[in-house]
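Enquirer: Sequence and computational prediction follow.
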Amino acid sequence: MHSAQDHPTPREEALGRIAGSLVVSCQALPGEPLFGAGIMARMAVAALQGGASGVRVNGPEDIAAVRAAVPVPVIGLWKRGDTGVYITPTLADARTVAAAGADIVALDATDRPRPDGLTLTETITALHADGVPVIADVSTFDEGIAARAAGADAVATTLSGYTTEDPPPPGPDFALLTALAARLDVPVIAEGRISTPQEAARALSLGAHAVVVGGAITRPTAITERFAAALRSVGNPLAEETPA
């Protein structure tokens, strides 16, 4: 006879449910046209209809609205500030995210000091005691190794290129993804600057457990800017042909 411990909880099953698939990051910040929990819930429904197997959502209000709108796994986080450790920076923030309905909590797992003074290991241990799985957002290979040692249930390449003063490089960090996938015994999630279906497919072929895409799908202002910039780069051929 199996004990209750032999069967994974719904939260523990969430990582398995996104295996080999697309997770869409449905996020909008204050001041952006799509900001608002109701709008993000609709965005999540649209992502699900398009074939996503999970969503990544920022903030307790948005998480609660999305959780009520879709049945797929919700990866929750809470961006607090915009410098240093700001993705779910404290244990209290992580618990709030879980209470709002997130199946999995994503948090900054870089080697920078955490605002509440806890270590990454202490934070993850406390969340595991609550029955909450953790995705560790890292920026380097060493941070990924350390995050796994701290108990992370999965590691994501989310913060690669975003922890220094230099602007992030173009394109996904496939090298980091490949290295982590080859070394770690937990799922590695590809996230960060994935802008085309081809890049997403490549990430999966390189060993990603799942692929998170955000801006290329859910940020129409940024998408429009890319198209507009491309047109500006070639000028206006019709204007050049117009007689003086």
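Expert: Happy to help now that I have it. Numbering: from 1, shown residues only.
Enquirer: Please count neighbours and contacts with C-alpha atoms only from this point.
Expert: Noted.
Enquirer: where exactly do the strands run in this protein?
Expert: Along the chain, the stretches classed as strands by DSSP state E are 21-26, 54-58, 74-77, 104-108, 134-137, 154-156, 188-191, 210-213.
Enquirer: Return the distance of the last one from the chain's centre.
Expert: Yep, that's strand 210-213 we're talking about. In terms of Cα atoms, centre = their mean, to the nearest Å, the centre of strand 210-213 is set 7 Å apart from its chain centre.
Enquirer: again, but for the fifth one
Expert: Its chain's average C-alpha position is 9 Å from that of strand 134-137, according to Cα atoms, centre = their mean.
Enquirer: name the helices or strands packed onto it?
Expert: With contacts defined as 3 or more Cα pairs under 8 Å, 6 or more residues apart in numbering; DSSP states H and E, strand 134-137 has these neighbours: strand 104-108, helix 120-129, strand 154-156.
Enquirer: Tell me which residues are up against that strand.
Expert: Here strand 134-137 makes contact (Cα atoms under 8 Å, 6 or more residues apart in numbering) with 104-110, 124, 127-128, 144, 147, 152-159.
Enquirer: can we see that at 6 Å?
Expert: Applying Cα atoms under 6 Å, 6 or more residues apart in numbering, the set of residues contacting strand 134-137 from outside is I104, V105, A106, L107, D108, A109, A152, D153, A154, V155, A156, T158.
Enquirer: now do stretch 91-101
Expert: P60, A64, R67, G76, T88, T123.
Enquirer: Generate CSV for the contacts of strand 134-137, with neighbour count as supplementary columns.
Expert: Converted to CSV, those look like this (neighbours: other Cα atoms under 10 Å):
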residue, neighbour count
I104, 27
V105, 28
A106, 30
L107, 30
D108, 26
A109, 31
A152, 27
D153, 21
A154, 23
V155, 29
A156, 30
T158, 22
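Enquirer: The residues you listed into a markdown table, with extra columns for distance to T140?
Expert: Putting the contacts of strand 134-137 into a markdown table (distance: Cα to Cα, whole Å) gives the following:
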| residue | distance to T140 |
| --- | --- |
| I104 | 22 |
| V105 | 20 |
| A106 | 16 |
| L107 | 15 |
| D108 | 12 |
| A109 | 10 |
| A152 | 15 |
| D153 | 17 |
| A154 | 14 |
| V155 | 11 |
| A156 | 10 |
| T158 | 10 |
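Enquirer: ok, of those residues, which one's closest to G54?
Expert: Relative to G54, the closest of the contacts of strand 134-137 is I104; by Cα to Cα it sits at 10.7 Å.
Enquirer: In addition, the following structure is provided for comparison:
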Amino acid sequence: MNKEAERIIPYQGLVVSCQALPDEPLYGSHHMMAMAMAAKEAGAAGIRAGGLEDIRAIKEAVGLPLIGLVKIQHENSGVYITPTLEDALAIHAAGADIVAVDGTGRPRPDGRSLAETIAGLKRAGAAVMADIATFEEGVLAAEWGADYVSTTLCGYTRETAGTPLPNLALLERLAAVLDVPVVAEGGISRPEQAAEALRLGAAFVVVGSAITRPQWIAARYVQAMRHTGSREAGETER
């Protein structure tokens, strides 16, 4: 394992993703900062946050190691997470300890390759996390200098759409061959899954919606209760 990378976020720790989209009730730096503070009180080892304003606010208030990104949709590209080198450099300048970038093979909106993007960040002194979707993408990202490889985008690209998540088999394959830390992220909704990811070789685990998206958490309860209520009503009618 890359010892320099390991020192940024404690090995086998929990990283809580504190992000909200503009159409969500908790959108805004004040809310995300509060989420990050709560995560720290719970024992989180780091925070993953999106947007320059949120990154600055959380870094100043919470002090935990921070993985930063920005989500921007471009018409000419499916790349959504930190799509350009300029975006990535701005995240680094805002104080992120690690810059997360799309690590897939999809064309990037600025015309640069992933290798060029990683090289540009490394020249600026940034630690880089490649959010990948496939085994091959993870191997290439590590070869091109990524300090971390994360399974974040498995299930979110055309090639991996419909993959059951979390894809712990992908995590295990990458951890067995890469010398850089492999991060488990994507679809982890239960503590048991996070613990299993560590057992399979994850350097640390990133969990978002299952902790910091109340509307998603509440919806799971509502759906389960509706299903139970409908079934019991049918049994009563019989």
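Expert: It's in. Everything numeric here is computed off the predicted structure, so don't read it as measured data.
Enquirer: Once they're superposed, what TM-score comes out?
Expert: The TM-score (TM-score structural alignment, normalised by the length of structure 2) is 0.92; 233 aligned residues with a Cα RMSD of 2.1 Å.
Enquirer: now the strands of structure 1 as TSV including distance to L176 of structure 1?
Expert: TSV is the format used below for these (distance: least, Cα to Cα, whole Å):
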stretch	distance to L176 of structure 1
strand 21-26	19
strand 54-58	21
strand 74-77	21
strand 104-108	16
strand 134-137	12
strand 154-156	10
strand 188-191	9
strand 210-213	14
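Enquirer: Minimum distance to P220 of structure 1: which of these has it?
Expert: Using Cα to Cα, the strands of structure 1 put strand 21-26 closest to P220 of structure 1, at 11.7 Å.
Enquirer: what's that closest one aligned against in structure 2?
Expert: The aligned range for strand 21-26 of structure 1 in structure 2 is 13-18, by TM-score structural alignment.
Enquirer: and that stretch, how far out from the chain's middle?
Expert: The answer for stretch 13-18 of structure 2 is 9 Å, by Cα atoms, centre = their mean.
Enquirer: P60 of structure 1 matches what in structure 2?
Expert: Using TM-score structural alignment, P60 of structure 1 pairs with L52 in structure 2.
Enquirer: now swap in Q49 of structure 1 and tell me
Expert: Alignment note (TM-score structural alignment): Q49 of structure 1 maps to E41 of structure 2.
Enquirer: What's the separation between its match and R112 of structure 2?
Expert: Between E41 of structure 2 and R112 of structure 2 the computed distance is 40 Å (Cα to Cα, to the nearest Å).
Enquirer: burial count for L200 of structure 2?
Expert: By other Cα atoms under 10 Å, 19 other residues sit near L200 of structure 2.
Enquirer: the more surrounded of E41 and R112 of structure 2?
Expert: Looking at E41 of structure 2 and R112 with other Cα under 10 Å, you find the greater number of neighbours at R112, namely 14 against 10.
Enquirer: nearest to E32 of structure 1, of the helices and strands packed on strand 134-137 of structure 1?
Expert: When these are compared by Cα to Cα, strand 104-108 sits nearest E32 of structure 1, at 22.6 Å.
Enquirer: What's the average distance for that closest one when superposed on structure 2?
Expert: On superposition with structure 2, the mean distance recorded for strand 104-108 of structure 1 (mean Cα distance after the TM-score superposition for structure 1) is 0.3 Å.
Enquirer: Onto which residues of structure 2 does stretch 120-135 of structure 1 map?
Expert: Going by TM-score structural alignment: stretch 120-135 of structure 1 matches residues 114-129.
Enquirer: and the matching stretch, how far out from the chain's middle?
Expert: 18 Å.
Enquirer: List the buried residues of it.
Expert: For stretch 114-129 of structure 2, the neighbour count (16 or more other Cα atoms under 10 Å) marks L114, A115, T117, I118, A119, G120, L121, K122, A126, A127, V128, M129 as buried.
Enquirer: Distance to R114 of structure 1 for the helices and strands packed on strand 134-137 of structure 1 - can I get that in CSV?
Expert: Formatted as CSV, these follow (distance: least, Cα to Cα, whole Å):
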stretch, distance to R114 of structure 1
strand 104-108, 9
helix 120-129, 8
strand 154-156, 18
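Enquirer: Among these, which comes closest to A210 of structure 1?
Expert: strand 154-156 (9.5 Å).
Enquirer: Could you tell me where that closest one falls in structure 2?
Expert: Strand 154-156 of structure 1 corresponds to residues 148-150 in structure 2, going by TM-score structural alignment.
Enquirer: what comes up buried for stretch 183-196 of structure 2?
Expert: For stretch 183-196 of structure 2, by 16+ other Cα under 10 Å, it's V183, A184, E185, G186, G187, I188, S189, Q193, A194.
Enquirer: how near is the counterpart of the last one in structure 1 to D173 of structure 1?
Expert: Going back to what we said before, that points to A194 of structure 2. Matched to structure 1 by TM-score structural alignment, A194 of structure 2 sits across from A200. Separation of A200 of structure 1 from D173 of structure 1 (Cα to Cα): 12 Å.
Enquirer: before we move on, what about A182 of structure 1?
Expert: 15 Å.
Enquirer: Which one's more surrounded, those two?
Expert: Taking neighbours as other Cα under 10 Å, A182 of structure 1 and D173 compare with D173 leading, 22 against 12.
Enquirer: Not including adjacent chain positions, what is the nearest residue to the corresponding residue of structure 2 for the more buried one?
Expert: By TM-score structural alignment, D173 of structure 1 lines up with N167 in structure 2. Nearest residue to N167 of structure 2 in three dimensions, chain neighbours excluded: C154, at 7.4 Å (Cα to Cα, 6 or more residues apart in numbering).
Enquirer: what about the one you found, neighbour count?
Expert: 27.
Enquirer: Helices along structure 2, start to end?
Expert: With helices called from DSSP state H, structure 2 shows them at 3-8, 29-42, 52-62, 85-93, 114-123, 135-143, 168-177, 191-199, 209-212, 214-237.
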